[in-house]
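**Student:** What shape does this take:
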Amino acid sequence: MNEIQARIKTFLSKFFGNHDLQPDEDIFALGFVNSMFAMQLVLFVEQEFQISIENEDLEFENFRTINSITNLIEHKTAIIVQS
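**Tutor:** Model (predicted):
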């Protein structure tokens, strides 16, 4: 698990209790996610990784797993570095 994944997992574990969330586990399928949590997750990603989540980024697929959130962050930070 890389640093980005570890930071995401630490944040998510506050909401998932004793469940040991795996990098490819679907957080929506687990039933822990509601609209308030989804907003908290987006705000966490923006603040923690200093990126802006645009409307086109707000798709379930980008936030479904630790791995998909990591991919989104890596993609967004790569764009910032190239700019």
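**Student:** okay, CA-based contacts and neighbour counts for the rest of this
**Tutor:** Noted.
**Student:** residues of the longest helix along the chain that come out buried?
**Tutor:** The helix spanning the most residues in the chain, taking DSSP state H as the definition, is helix 66-82. By 16 or more other CA atoms under 10 Å, the buried positions in helix 66-82 come out as 66-73, 76-77.
**Student:** Please generate a structure for the following sequence too, so the two can be compared:
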Amino acid sequence: MTTENARERIHTFLREHTGGQPLADTDDFFALGYVNSLFAMQLAAFVEKEFALTLGPDDMDFDNFRTVNGLVRLATSRTSAQS
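**Tutor:** Model (predicted):
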């Protein structure tokens, strides 16, 4: 899994759930009001399914889920570690 591939998948998922709003990789989509705290659970389920991961308690840091960069970092560091 490349970083760019992960970034593209994440952007596609977010566009589908934010009404197509363009998001920069560093935008905090929770602070911007595009999504709410319940969406964090959907993000976690997406990351697990899309990147074939099992997230543990240490992965549930909110910083991993508030930006595209955080999600990419989580997905690529975990998939690299599991390979």
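**Student:** Just the TM-score for the two chains, thanks.
**Tutor:** A TM-score of 0.88 describes the superposed chains when it is computed by TM-score structural alignment, normalised by the length of the first structure; 81 aligned residues with a CA RMSD of 1.4 Å.
**Student:** what about stretch 26-46 of the second structure, start to end distance?
**Tutor:** By CA to CA, to the nearest Å, the extent of stretch 26-46 of the second structure from end to end equals 19 Å.
**Student:** Now do it: which range of the first structure does it align onto?
**Tutor:** Stretch 26-46 of the second structure lines up with residues 24-44 of the first structure when matched by TM-score structural alignment.
**Student:** neighbouring contacts of that stretch?
**Tutor:** 15-16, 53, 64-68 (CA atoms under 8 Å, 6 or more residues apart in numbering).
**Student:** center of the second structure - which residue?
**Tutor:** residue 71 (3.3 Å; CA atoms, centre = their mean).
**Student:** And for residue 20 of the first structure, nearest residue in space, chain neighbours not counted?
**Tutor:** Distances taken as CA to CA, 6 or more residues apart in numbering place residue 13 nearest to residue 20 of the first structure, at 7.7 Å, with adjacent residues excluded.
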